[in-house]
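> Here's a sequence, model it:
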Amino acid sequence: MKLSIIGAGYVGLVTGASFAELGHDVTIMDIDDEKIRKLEKGIIPIHEPGLDRLIDKNSDRISFTTNMEQVVREADIHFICVWTPPLEDGSADLTAVRSVARELGKNFKKLKAKNQIVVTKSTVPVGTGKKIRALIRQTYKNEFSVVSNPEFLRESQAVADMMRPDRIIIGSNDNIAAQKVAEIYKDVKAPIIITDLATAEMIKYAANAFLATKISFINEVANVCDLVGADVEQVAEGIGSDKRIGKSFLKAGMGYGGSCFPKDVRALHQFSNDSGYDFKLLKSVIEVNEQQRNLIIDKLNKHLKIMNGKNILVLGLAFKAYTDDVRESVAIDVINRLQKEGANISAYDPLALINAQKHLGEDVIFVGKAYDGAQGADAIVIATEWPNFKDLDWPSIKDLMRKPLIIDGRNLLDPNEMRRMKFTYEGVGRG
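Have a look, this model is predicted:
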């Protein structure tokens, strides 16, 4: 099948490369000239394990362009994969989605295109499919279909999630169009659930909100564990072993971040309010997530008393391990808060240093090794769960520090082992 991907970000590139791997001809379009030029040269602008190999392997089936007319000429099923960032009130900014819809409509009309299918991969509020139809209808009067096929990709595992998903959701009020989109996935071994358009849009938000709720729940449990001397890691193991609950997303720490959970939870809360329903649970999920960031600051203040002038090394800047993405990174937020209290910050991350520099001021010292930032440090904050942080030479780091204080915001290290080395160690909910 001939497909187009509009938006060459994380979702667009992974989706396009995966469709090519499934044997389809794929045109990937983006308005960013520089990004497209890099892609044409084989330079992948994001870090996603396995993506570069997949694009290289299927280069004969993938083309890149900035031209929407070319997109419409070369494909008849178009996947909208543009970024939908949050507005100040928490609702999704659909500016890019609306722009794509208008451009598709103009080019459908110009080229007298027939049997076109427009598919939303981007996470969009319920009702967006209808809005896309109305925008295209302003210029293109022939029949076309709108389908929702939401992505469920985890950064650092996105290729595997695309090729081996738990399920595939396809929503449309046009069953023939839904079946055509389902045909794209005929070689993927996963259940396909076909719904109406609004239901598919809701499934995506509900899924992310539920996972965020699990994270906030275990963080609340962790905070009680700190007060009563229980270990949240063992609590999570105990409750997660129940198949009705499951172990995933029961990791206490500094809260969730990234490009999806924060914006999607806020967006679901906002459009629930706009629809006339006060989603009290999501309000609490958001509040708890914010509270966890303050918790790290509170733990530092408890030991250091005065933050002004203290030297803090932050280990980890990406919002999660195995990615260079710092969007909505908890680490970035905590650094900004520490700086407001007068702390001197040095920071290290195996992949995200360059991206983090775009978000942090010049006052942050970015180091190439954790040991460089430990020199004279009053505390170390572990903000991203990079496994290689476990393997650092911690006795040597202790000798470099002014005060051997570790605030482990990801419960990465063994508390007993760190205390045996004479560190003052605090995790989240470790008793």
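> contacts and neighbour counts: CA atoms only from here.
OK.
> residue ranges of the strands in the stretch 251-400 of the chain, please?
Secondary structure of the stretch 251-400 of the chain by DSSP state E, counting those that start in this stretch: the strands cover 311-315, 344-348, 365-366, 379-382.
> Out of those strands, which is closest to Asn273?
Comparison of the strands of the stretch 251-400 of the chain against Asn273 by CA to CA identifies strand 379-382 as nearest, at 36.2 Å.
> who's in contact with Lys114?
Residues in contact with Lys114 (CA atoms under 8 Å, 6 or more residues apart in numbering) are Asp76, Phe108, Asn142, Glu143, Phe144.
> now these: which count as buried?
Asp76, Phe108, Phe144 (16 or more other CA atoms under 10 Å).
> which one is the last one nearest to, not counting chain neighbours?
It stands for Phe144. Nearest residue to Phe144, sequence neighbours excluded (CA to CA, 6 or more residues apart in numbering): Gln116, at 5.0 Å.
> likewise the first one?
Ranked by CA to CA, 6+ apart and with sequence neighbours excluded, the top spatial neighbour of Asp76 is Gln116, at 5.0 Å.
> now do the second one
Using CA to CA, 6+ apart and skipping the chain neighbours, the partner closest in space to Phe108 is Tyr140 (6.4 Å).
> Show the subsequent helix or strand relative to the strand or helix carrying Ala160.
Assigned by DSSP states H and E, Ala160 belongs to helix 158-163. Toward the C-terminal end, the helix or strand that comes next after helix 158-163 (DSSP H and E) is strand 168-172.
> List the contacts of the next helix or strand after that following strand.
For strand 168-172, the following helix or strand on the C-terminal side (DSSP H and E) is helix 175-184. Residues outside helix 175-184 that contact it (CA under 8 Å, 6+ apart): 1, 19, 22, 24, 117, 145-147, 170-172, 192, 194.
> Let's see this one next, to set against the first:
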Amino acid sequence: MHIAMIGAGYVGLVSGACFADFGHVVTCVDTDPDKVDRLNRGEIPIFEPGLEDHVVRNRDEERLFFTTELPEAVAKADVVFIAVGTPSRRGDGRADLSYVYAAAAEVARNISGYTVVVTKSTVPVGTGDAVERIMRDEVPGVDVSVVSNPEFLREGAAIEDFKRPDRIVIGVEDERAQEIMGEVYRPLFVNQAPVIYTGRRTAELIKYASNAFLATKITFINEMADLCEKAGANVQEVARGIGLDNRIGTKFLHAGPGFGGSCFPKDTRALVETAREFETPSRIVEAVVTVNEARKAAMAQKVLRACGGSVAGKTVALLGLTFKPNTDDMRESPSIAIANALRAAGATVRGHDPQGMEQARRVMPDIEYADTAYACVEDADAVVLVTEWEAYRALDLPRIKELVRVPVFVDLRNVYRRAEVERHGFTYVDVGRG
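Just a heads-up that it's a prediction; the model follows:
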């Protein structure tokens, strides 16, 4: 089957490479010629474990192509996926759908014969209706079915998530499109991946509801961590105690500095605005958004308290800058809010990250950067572990003790045990462990 993937960003590139690995012929279209040139040379613009191998192998076997020319790719395609960005709109938090709508109009002008057009981008409920309307207005009588097929990819584990998904959600309005989408995903039937066929609007809402629920779990355990600190309890044991209840589950119950990334912040805000638009306010999700933003600022205050109430004239070393391990994604990372607050309080902030340094320099040009974790902590008045990369899970604490100016270790991910760190002469601060 011939597939055109409009957008070679995170979702488009991972999806396109995996569909090609299934045996489909996939052409990824992107408006950035530099990105397309790099991909055609086998250079991957994002860090995602396993992605480079998938891209290079399928490109070499002529199942995966990259181009800036949309008309030819769409004309050959049986299925066209729209996987362009839907960032939060400035001012109101709604999803910016301008890229989706522009892609829909251009796709309509270049369709040749019956085509299934799939919104892979995360979009508010009702977007598929608008996409179909735009396409039919652009080319009256166009032979097209519009489908919603949201993605559920975790950055850092996207290849595994695509090939062994918890579920595949397909929002479809006619049998012909359903049959074709079944063929697209047929290779996954061997893995017995559950396929859920729903109406288009239902599929759109499933994506937002899923992310909002997971964001709620993170925010809930972070609030429990604050309570644990005050009450002398241990949030990790609380999380284990409630997570073993199979109605709750253990995932997303790890206390930390708040959620970031490309999905949860954007999608929770968009869901709040969608609910308001339909005059059914979602008070729980509104609270999640508010509490999460406050959480990031509160982590900077934790560092200030660990430093005796002031960081003016002091150097703070941040270990981990990306919003989570195994990605170079800096979007809405807690490290940004923490670094900005510390700098505003008079600190010199120095950072290190195993994969995110290039991206971090773009969003935080005013902090210092070090090539290694140990260079980062040299002469620091506090070491703050922000992102739980594996490279930071077994740090040489005696060596760090010799390098720092003041032995203060703030562990925002509860990677270490208090006794272990204090044994080496550090003042140790964690999250929610009494």
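> tm score of chain vs chain?
Laid over one another, the chains give 0.97 as their TM-score (TM-score structural alignment, normalised by the length of the first structure), with 426 aligned residues with a CA RMSD of 1.1 Å.
> Show the contacting residues for Gly90 of the first structure.
Taking CA under 8 Å, 6+ apart as the test, what Gly90 of the first structure contacts is Lys263, Arg266, Ala267, His269, Gln270.
> got the angle for the helix ranked longest in the first structure vs helix 175-184?
Longest among the helix segments of the first structure by residue count, using DSSP state H, is helix 197-228. Note on geometry: by axes from the mean of the first three to the mean of the last three CA atoms, to 10 degrees, helix 197-228 of the first structure and helix 175-184 are set 60 degrees apart in direction.
> Setting the sequence-adjacent residues aside, check what's closest to the residue opposite Thr387 of the second structure in the first structure once aligned.
Aligned by TM-score structural alignment, Thr387 of the second structure pairs with Thr384 of the first structure. Residue nearest to Thr384 of the first structure in three dimensions, not counting chain neighbours: Gly316, with 4.4 Å by CA to CA, 6+ apart.
> Kindly report the same for Val146 of the first structure.
Using CA to CA, 6+ apart, the closest residue to Val146 of the first structure is Val118 (4.8 Å).
> Checking my notes, that neighbour in a helix, right?
No - per DSSP: H, G, I helix; E, B strand; the rest coil, Val118 of the first structure lies outside any helix segment and is strand.
> Could you measure from it over to Val100 of the first structure?
Separation of Val118 of the first structure from Val100 of the first structure (CA to CA, to the nearest Å): 10 Å.
> what's near enough to touch the match of Thr387 of the second structure?
Counting by CA under 8 Å, 6+ apart, Thr384 of the first structure touches Leu315, Gly316, Leu317, Ala318, Phe319, Lys320, Ala321, Ala331, Gly409, Arg410.
> Run a quick neighbour tally on the last one.
Residues contacting Arg410 of the first structure under the criterion other CA atoms under 10 Å number 19.
> Kindly report the same for the second one.
Counted with other CA under 10 Å, the neighbours of Gly316 of the first structure add up to 28.
> Map it onto the second structure.
Using TM-score structural alignment, the partner of Gly316 of the first structure in the second structure is Gly320.
> Tell me which residues touch that match, please.
The contact partners of Gly320 of the second structure, by CA under 8 Å, 6+ apart, come to Ser335, Gly351, His352, Asp353, Pro354, Leu385, Val386, Thr387, Glu388, Trp389.
> Same check on Asn311 of the first structure?
Asn311 of the first structure sits in contact with Ala343, Asn344, Ile345, Ser346, Gly376, Ala377, Asp378, Ala379, where contact means CA under 8 Å, 6+ apart.
> if I pick the first one, what's in contact with it?
Spelled out, that is Ala343 of the first structure. Ala343 of the first structure neighbours (CA under 8 Å, 6+ apart): Met307, Asn308, Gly309, Lys310, Asn311, Ile312.
> And the third one, by the same measure?
When contacts are counted by CA under 8 Å, 6+ apart, Ile345 of the first structure is found next to Asn311, Ile312, Leu313, Val314, Ile335, Leu338, Gln339, Asp363, Val364, Ile365.
> Give me the buried entries from those residues.
Among the contacts of Ile345 of the first structure, those buried by neighbour count (16+ other CA under 10 Å) are Asn311, Ile312, Leu313, Val314, Ile335, Leu338, Gln339, Val364, Ile365.
> From Tyr256 of the first structure, how far off is the counterpart of Thr219 of the second structure in the first structure?
Using TM-score structural alignment as the criterion, Thr219 of the second structure maps onto Ser216 of the first structure. Applying CA to CA, the value for Ser216 of the first structure to Tyr256 of the first structure is 8 Å.
> Tell me how many other residues crowd the alignment partner in the second structure of Arg244 of the first structure.
Alignment note (TM-score structural alignment): Arg244 of the first structure maps to Arg247 of the second structure. Arg247 of the second structure has 8 neighbouring residues, counting by other CA under 10 Å.
> got it, and Ala73 of the second structure?
25.
> can you check Ile284 of the second structure too?
Ile284 of the second structure, neighbours per other CA under 10 Å, totals 12.
> before we move on, what about Gly238 of the first structure?
By the criterion of other CA under 10 Å, Gly238 of the first structure has 12 neighbours.
> Asp92 of the second structure now?
By other CA under 10 Å, the burial measure for Asp92 of the second structure, its neighbour count, is 10.
> Check the secondary structure at Ile28 of the first structure for me.
strand.
> what's near enough to touch it?
By CA under 8 Å, 6+ apart, the contact set of Ile28 of the first structure is 4-8, 12-13, 16, 62-65, 71.
> before we move on, back to that, tilt between the longest helix of the first structure and strand 116-120?
Relative orientation of helix 197-228 of the first structure versus strand 116-120 (the same axes, to 10 degrees): 10 degrees.
> Now do helix 197-228 of the first structure against strand 168-172: the angle between them, please.
For helix 197-228 of the first structure against strand 168-172, the angle between stretch directions is 140 degrees (the same axes, to 10 degrees).
> Run the chain-centre distance for helix 197-228 of the first structure.
15 Å (CA atoms, centre = their mean, to the nearest Å).
> For the stretch 51-200 of the first structure, which segments are assigned as strands?
With DSSP E, counting those that start in this stretch as the criterion, the stretch 51-200 of the first structure has strands at 62-65, 77-80, 116-120, 144-148, 168-172, 192-195.
> Can you lay out the ones you listed as a markdown table showing distance to Asp231 of the first structure?
A markdown table is the format used below for these (distance: least, CA to CA, whole Å):
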| stretch | distance to Asp231 of the first structure |
| --- | --- |
| strand 62-65 | 50 |
| strand 77-80 | 44 |
| strand 116-120 | 43 |
| strand 144-148 | 42 |
| strand 168-172 | 37 |
| strand 192-195 | 39 |
